[in-house]
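# build me a model:
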Amino acid sequence: MSSAKTSLALLAFALAASTAACASSGKNDPNLAAMKAMEEALKPASAEERAAANRADPLTRANFWGKENAKDPEDLTTALEFARSLREIGSHDRAIDVLSRTMIVHPTSADLLMLLGRIHMSKGDPESINAGGMAFYRAAEAEPGRAEAWAALGTAYDRLERHSMAQAAYAKALEIEPRRTTTLTNYGLSLLLTGDLAGAEQKLRLAAANADAGSRVTENLALVLGLQGRFDEMKKVSGTAAPSQIVEQNVALLQGLIKPARSWDSLAEPAVTVKMVEAAPSIDPPVAAPAGQVEDSADGDAPKRTLRLRN
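The predicted structure is shown next:
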């Protein structure tokens, strides 16, 4: 073998030995092992693991999504899942905190704003309802074609007793989805609260004609008919969703309430209650918006309202 070939062979051997030594020493390097462990810990869970977690109980889900969110606090998907699971176990303030921090990175995410609005609304106090309306308003700004956001905004306005603004928001939502049952129902009840019985009847009839209309829509329509003194129609509509005995009791109660002979004090008794249920989103910020404008409210869970006669 020539000296040149011998030199090349020795160099190749030396490089191979060096590489093997490095690999051998790397296996025992505590820093490298720690880095690998950290990479593994920060690795997002697989789709299968996430699906399995979502089938678990609420507390397990909250713990799982809390760990996923900690791996990457800026990730929108994990923040939404974590906030939903926190809401489910009643940890509303923590959920609001998670979403508020994530919103710094995703300020125009309508999904995030809708969920934030719903969580605020579920707390029920005026300040929280106003905050929920602001979130719904921002969601409608971010996605103007999202009927759910306009409808939810209308719900927030109604709960703040700004009914004309609520009705403007519902009208905006119906421009996008004309037959949306929850929006038609809430619009009808908002009109009822402002004394427009004919308008309320019209919206509730449209809602009741939809395939997904439940008994609450029928009850509300029957109530509006009864408040107009149309008791035979009230019985006919109510009879499709309630036992005849209950229908007769409600008719008798309503007849007594609207008799001219009743005293003002009797009429002022709380015979009718309003229950806010989850509906869809709506238009302008609640506190800051000038008169005559509307505000906004989110995600698959928005509030519906039901008016019922009390027995």
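# C-alpha from now on. contacts and neighbour counts both.
OK.
# name the SS class of V274, please.
strand (DSSP: H, G, I helix; E, B strand; the rest coil).
# check contacts around it.
R305, T306, L307, R308 (Cα atoms under 8 Å, 6 or more residues apart in numbering).
# do that again at 10 Å, thanks
V274 is in contact with L189, L193, R305, T306, L307, R308, L309, counting by Cα atoms under 10 Å, 6 or more residues apart in numbering.
# what is the nearest of these to I104?
R305 (32.7 Å; Cα to Cα).
# let's see this one next, to set against the first:
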Amino acid sequence: MAQKPAKRARLRIGAAVSIASLSLFAGGCAQMGGLPDLTASNSAAPVDAANPNAPAQTELAAATEYWGKKFSTSPMDKEAGLAYAKNLKAMGHKQQALSVLQQAAVYHGDSPELAGEYGRLALDLGQAQIAEKVLAQADNPARPDWRVISARGTAVAKQGRYKEAIPFFQRALALAPNHPSVLNNLAMAHAMGGDPVEAENLLRQAVDAGGDSKRVRQNLALVVGLQGRYEESAKIGAQDLPIQAAAADTAAVRKLVALEPVEVPRNIGGTQLAGVPAFRGSNSEQGGSGAWDTQVAAAGR
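Next comes the predicted model:
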């Protein structure tokens, strides 16, 4: 049976978003924050004028060594495991940090805090299936954490289950109103489901809210292009990219999505737009999806 035009439109829009592979979702460790635990060093390090970041790096290294020794001698100490993992992550040793959290989980598998750190880091390292399971344990209805809930949405979406992801982002947004990373994730979930109009509305809110403006504007340029407003898309993209690169991105979207536009209401997201075209069927089903960037697919701490 031949596919209906509306369904073909949604599929092609979703494919275009996937192929564009922009930083669609903000999740994982970058989104979640989690500052390193620098409680080990009590003495001030000498200042290196040539490298003003040297004191902080020295302190971080000292803290990592301290917690590493403590965890080595007391592997059942949850706080030591968490602190050691956070410091390793801050130093860029994410895989080692994940191993520490895995060890700690053997003794503290019922700890929502540990599960949250473990799940978000697994997501950041591209282990979406593991992240989904662990983050479900971390999601405590009695003490809901928008960061954990948003990460659950990203983990689900990275596995292609876009409709399932949207309620997680909506829950997170209710707990953290106007948070740019959650708005970005929810927007791109709608875009991947074939609803660039709703995605644009949410992304404009994310731009107004601040956060990782460059990533959000790149995504905004994409969804504007998906609606056939190619010149506007190129202008948005050129705010952060060289003009030629922005134009090339817009041209690529234009080739990927060759659908007949129809008129939609001109007042989108509170902004008056002249003759806004939309793809047929793009509003029929609001699903989520993404070429997820865990930094995605991740926006703002």
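# which of the contacts of V274 of the first structure are also in contact in the second structure?
Using both residues aligned by TM-score structural alignment, their matches' Cα atoms under 10 Å as the contact test, the members of those still in contact in the second structure are L189, L193.
# out of the contacts of V274 of the first structure, who's nearest S122 of the first structure?
Out of the contacts of V274 of the first structure, the member with the shortest distance to S122 of the first structure (by Cα to Cα) is R305, at 13.5 Å.
# ok so, going back, just the contacts of V274 of the first structure now: which is nearest A95 of the first structure?
Nearest member of those to A95 of the first structure, counting by Cα to Cα, is R305, at 24.6 Å.
# most neighbours, which of the contacts of V274 of the first structure?
Greatest neighbour count in these, by other Cα atoms under 10 Å, goes to L189: 30 neighbours.
# how about that one, nearest residue that isn't a chain neighbour?
A200 (6.2 Å; Cα to Cα, 6 or more residues apart in numbering).
# next: A131 of the first structure.
H120 (6.4 Å).
# and that neighbour, what's its match in the second structure?
Per TM-score structural alignment, the equivalent position to H120 of the first structure in the second structure is A122.
# compared with the first structure, how much does the helix or strand containing its match deviate?
Assigned by DSSP states H and E, A122 of the second structure belongs to helix 112-124. Superposed on the first structure, helix 112-124 of the second structure shows a mean distance of 2.1 Å to its aligned residues (mean Cα distance after the TM-score superposition for the first structure).
# the residue nearest to L189 of the first structure and L112 of the first structure, how far apart?
32 Å (Cα to Cα, to the nearest Å).
# and for M35 of the first structure?
For M35 of the first structure, the distance to L112 of the first structure - Cα to Cα - is 33 Å.
# surely the match of H120 of the first structure meets Q96?
No. A122 of the second structure is beyond contact range of Q96, at 11.4 Å (criterion: Cα atoms under 10 Å).
# so the two - more neighbours on which side?
A122 (26 against 14).
# what sits against the aligned partner of A85 of the second structure in the first structure?
Under the alignment (TM-score structural alignment), A85 of the second structure pairs with A83 in the first structure. By Cα under 10 Å, 6+ apart, the residues touching A83 of the first structure are 62, 65-66, 69, 91-99, 112, 115-116, 119.
# picking that back up, neighbour-wise, which of M35 and L112 of the first structure wins?
More neighbours surround L112 than the other of M35 of the first structure and L112, with 24 against 11 (other Cα under 10 Å).
# I figured that one hits L80, correct?
Yes. Counting by Cα under 10 Å, L112 of the first structure does reach L80; the two are 6.6 Å apart.
# what touches both of these two?
L99, T102.
# show me the helices in the stretch 101-250 of the second structure, by range?
112-124, 128-138, 146-157, 162-175, 180-192, 196-209, 213-226, 230-237, 243-256 (DSSP state H, counting those that start in this stretch).
# rewinding a little: now, which of the contacts of V274 of the first structure sits nearest M134 of the first structure?
Each of these was scored against M134 of the first structure by Cα to Cα, and R305 proved nearest at 19.9 Å.
# and the closest one, what does it touch?
So R305 of the first structure contacts 155, 158, 182, 185-190, 216-217, 220, 274-279 (Cα under 10 Å, 6+ apart).
# circling back to that earlier point, can you redo the helices of the stretch 101-250 of the second structure as CSV with distance to L60 of the second structure?
Listed next are the helices of the stretch 101-250 of the second structure as CSV, based on distance: least, Cα to Cα, whole Å:
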stretch, distance to L60 of the second structure
helix 112-124, 19
helix 128-138, 27
helix 146-157, 24
helix 162-175, 31
helix 180-192, 27
helix 196-209, 31
helix 213-226, 29
helix 230-237, 37
helix 243-256, 39
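# for the residue nearest to E88 of the first structure when sequence neighbours are not counted, give me its contacts.
Using Cα to Cα, 6+ apart and skipping residues adjacent in sequence, the residue nearest E88 of the first structure is P58, 6.6 Å away. Residues counted as contacts of P58 of the first structure (Cα under 10 Å, 6+ apart) are F64, R84, S85, L86, R87, E88, I89.
# A110 of the first structure maps to what in the second structure?
Match for A110 of the first structure (TM-score structural alignment): P112.
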